[in-house]
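Colleague: coordinates only, no sequence provided:
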């Protein structure tokens, strides 16, 4: 049975798109590009299946769709560049079966120029079709914010940039079925650079407040009170908050592919953010020492090991490095997370505690890494012998803040 849409890649980028498409009444086919962390609850899966979603039984089905959106992950490779291997595999699989008049859209995070210089040749060589003449080619930055209940695909504006004006309009017509507002970029590279700018703005601003957190601790200043006051300014200020590190699937991009140039501010932001797990461990060791305890042999409980609150996603979570560094200091590390039933670091399982309050009372130090809504921070602050809050969410004076 033909589908209107094929979502190629059902991880954190593709799965929300597939859900939004089904909710909009679009017959949707899902095609996996490899092991992907995206997951659905049984209730969500039932809703999608009843709404017209189905998993592809084979690549041949990709040749019977009107629109194909590639949402394959692009993690950072060992050399720091984006790994496009899954995008390449998706393109080759699609190209072998693609029919004329198909609209192909890339949503994976990529460097500017990737859609035209990397994806286009793969599609044309594999299909024998010409982009802009025989099929439409476009790019749209992925703006998924996992767990955000206020901004969904339906009310988040979608940026579109096509190889030709006709390509832009074809992609805009598709996304117009999903969202209230479509924004047309001048072309492919402009749309790709929107994604680069949006991702880097997040990382640069988090780096700024992370540096402020270190400075304010040295000065004896309550940074969270500073942010509370600063965000009352009705213009020129957007509040970002510090934390133990930056996780997520969209990595900062400081190399503007093909130009030989790097974004120095983004590079510096990466350095700042990458130092935060080490800083958390330094603060933890200092707190233990101030209370007459050594990190060696200390019982340390980590609360929340995911990269975002109320989600099970562990992509890029700083909790891993923090656990490794604490273990290297000789601490006995355990964890609690209502969304993570088991957790391993360096291929070794980390003990999971079941009784949260008893574990906090028994631990020499409890570190809040992620504030899941199920955590009663007031109660935890009473039970814990020593509590380090890296998110600034405990009541004032109830814990040591980052």
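Modeller: Nice, I can see it. Everything numeric in this text was worked out from a predicted model, so none of it was measured. Residues are numbered from 1 along each chain as shown.
Colleague: contacts and neighbour counts: CA atoms only from here.
Modeller: Noted.
Colleague: contact partners for the closest residue in space to residue 13 that isn't next to it in sequence?
Modeller: Closest residue in space to residue 13, ignoring its immediate chain neighbours: residue 71 at 5.7 Å, by C-alpha to C-alpha, 6 or more residues apart in numbering. By C-alpha atoms under 8 Å, 6 or more residues apart in numbering, the residues touching residue 71 are 7, 8, 9, 10, 11, 13, 14, 87, 106, 107, 108.
Colleague: and the fifth one, which of the three is it?
Modeller: Counting by DSSP: H, G, I helix; E, B strand; the rest coil, the backbone at residue 11 sits in coil.
Colleague: what's the single longest helix in this protein?
Modeller: Taking DSSP state H as the criterion, the chain has its longest helix at helix 188-219.
Colleague: do you know how far the residue nearest to residue 13 is from residue 12?
Modeller: Using C-alpha to C-alpha, to the nearest Å, residue 71 is found at 9 Å from residue 12.
Colleague: got it, and residue 51?
Modeller: According to C-alpha to C-alpha, residue 51 stands 20 Å off from residue 12.
Colleague: again with residue 350
Modeller: Per C-alpha to C-alpha, residue 350 is found 25 Å from residue 12.
Colleague: settle it for me: which of these two has more neighbours?
Modeller: A count of neighbours by other C-alpha atoms under 10 Å puts residue 12 above the other of residue 350 and residue 12, at 23 against 17.
Colleague: the more buried one and residue 35 touch, don't they?
Modeller: No: with contact defined as C-alpha atoms under 8 Å, residue 12 does not reach residue 35; the gap is 11.7 Å.
Colleague: below is structure B, check it against A:
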């Protein structure tokens, strides 16, 4: 550590837990982070423009599964955590973490408006001796080229008056094996003092800190992690199309392949990509790469394959209805099972189920959904016209009223046996029925060996 007086003073405050922290953006990343910082012994203030989140926190109610209400209440009652919409209070805090969305525009370009607006708010009250950290996923160079210039409009200089760092969030909603404090934390600072402060602060909050040489490197780490997943998911999605044409079950292939103890890692196909990171992050790198005249054909092809999957599922659904029920999709009633982008969470961000619902409606069919985690479709940027639709009740009578059920998300709480008992046609994009040992017939095999009607539904893997 250098002898920079402001850095030394902040380091002392961090080590003694006298430093006060602010977390901007109290969603799936910000709220778990804020609670982890508070549990480490720091005083934390959460900031968000959504007053309903502040009201929920004031009432001791958690809206994020990763933050149990007893823990939230305990930190609030101990005086270590509170929340506000008053951004002018930021001047009171020594460490400020930015955890706001970084979506794409309609043209699939990075939308950094949330980051930029947040930095402008911070700049209004920026004071010497603060550490500002960006956690939002973004392209390499954002911390240096976007965040730093906006903050320096305050006439304070990074490395001289305040300190700047980047530490990418690595949350995995619904994963009960890891929490914020147990996920290794990548950290980087703008200069030696900022790097040391980043390591000291996050080292007090999480079990393992992984320092890297620059903020651009840290930004690239997060993109690499999610591009790896996006490309491999695209690969198995493409294999699904090829093997389906050959009459081969891709799920059986994957199950057999993963018995190899080396050289193979299983990824699984689905109806498309969901979540904030994997469908979006690759395009942050492809956009930035144009600045260097570097093609990203492999990444872009993966994006095309994954984006195509809802359309493939739609055609499988239409074909199944025609062959099983002799009914056009436009005259059918379809139930989408699961609206969240992954099982056992209420997270709807970039969910392919929303795209499937839109495509089915465009074909003239009636469509409803059931999701035990999402009683109503909230407001979304791309699917505002679906807002307010409510999950239908789960009952034998309800299920029997649909011509087909499309399993888009395989929540564990669903009674799949009842689904099989009540529904004549199930289009399964998650292999949910087979994984539970529930038998079904293929298309054209709806009769038993004696010519009588079989008791199994028709199950189509899509």
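Modeller: Here it is on my side, so go on. What you are looking at is a predicted structure, and each value in this text was computed from that prediction instead of being measured.
Colleague: TM-score of the superposed pair?
Modeller: Once superposed, the chains reach a TM-score of 0.94 (TM-score structural alignment, normalised by the length of the first structure), with 400 aligned residues with a C-alpha RMSD of 2.1 Å.
Colleague: tell me where the stretch 1-150 of the first structure has helices.
Modeller: In the stretch 1-150 of the first structure, the helices defined using DSSP state H, counting those that start in this stretch lie at 14-23, 42-50, 85-95, 114, 120-127.
Colleague: the counterpart of residue 208 of the first structure in the second structure and residue 181 of the second structure, how far apart?
Modeller: Using TM-score structural alignment, the equivalent of residue 208 of the first structure in the second structure is residue 235. Distance check for residue 235 of the second structure against residue 181 of the second structure: by C-alpha to C-alpha, it reads 32 Å.
Colleague: of the two, which one has the most company?
Modeller: Neighbour count, other C-alpha under 10 Å: between residue 235 of the second structure and residue 181, residue 181 has more, with 21 against 18.
Colleague: residues contacting the more buried one?
Modeller: Shown in contact with residue 181 of the second structure (C-alpha under 8 Å, 6+ apart): 36, 205, 206, 207.
Colleague: gap between the residue nearest the centre of the second structure and residue 134 of the second structure?
Modeller: With distances taken as C-alpha atoms, centre = their mean, residue 275 lies nearest the centre of the second structure, 3.0 Å away. According to C-alpha to C-alpha, residue 275 of the second structure and residue 134 of the second structure sit 20 Å apart.
Colleague: residue 262 of the second structure - how many residues pack around it?
Modeller: 7.
Colleague: how about the equivalent of it over in the first structure, secondary structure?
Modeller: Aligned by TM-score structural alignment, residue 262 of the second structure pairs with residue 235 of the first structure. Under three-state DSSP, residue 235 of the first structure falls in the coil class.
Colleague: what are the ranges of the strands in the stretch 351-462 of the second structure?
Modeller: Taking DSSP state E, counting those that start in this stretch as the test, the strands found in the stretch 351-462 of the second structure are 366-370, 404-407, 425-428, 458-461.
Colleague: please apply the same query to the stretch 51-200 of the second structure.
Modeller: For the stretch 51-200 of the second structure, strands defined by DSSP E, counting those that start in this stretch occupy the ranges 81-84, 95-98, 131-134, 163-166, 185-189.
Colleague: mean neighbour count and distance to residue 304 of the second structure added to those, as CSV?
Modeller: Listed next are the strands of the stretch 51-200 of the second structure as CSV, based on neighbours: other C-alpha atoms under 10 Å; distance: least, C-alpha to C-alpha, whole Å:
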stretch, mean neighbour count, distance to residue 304 of the second structure
strand 81-84, 22, 41
strand 95-98, 24, 31
strand 131-134, 26, 29
strand 163-166, 28, 30
strand 185-189, 27, 30
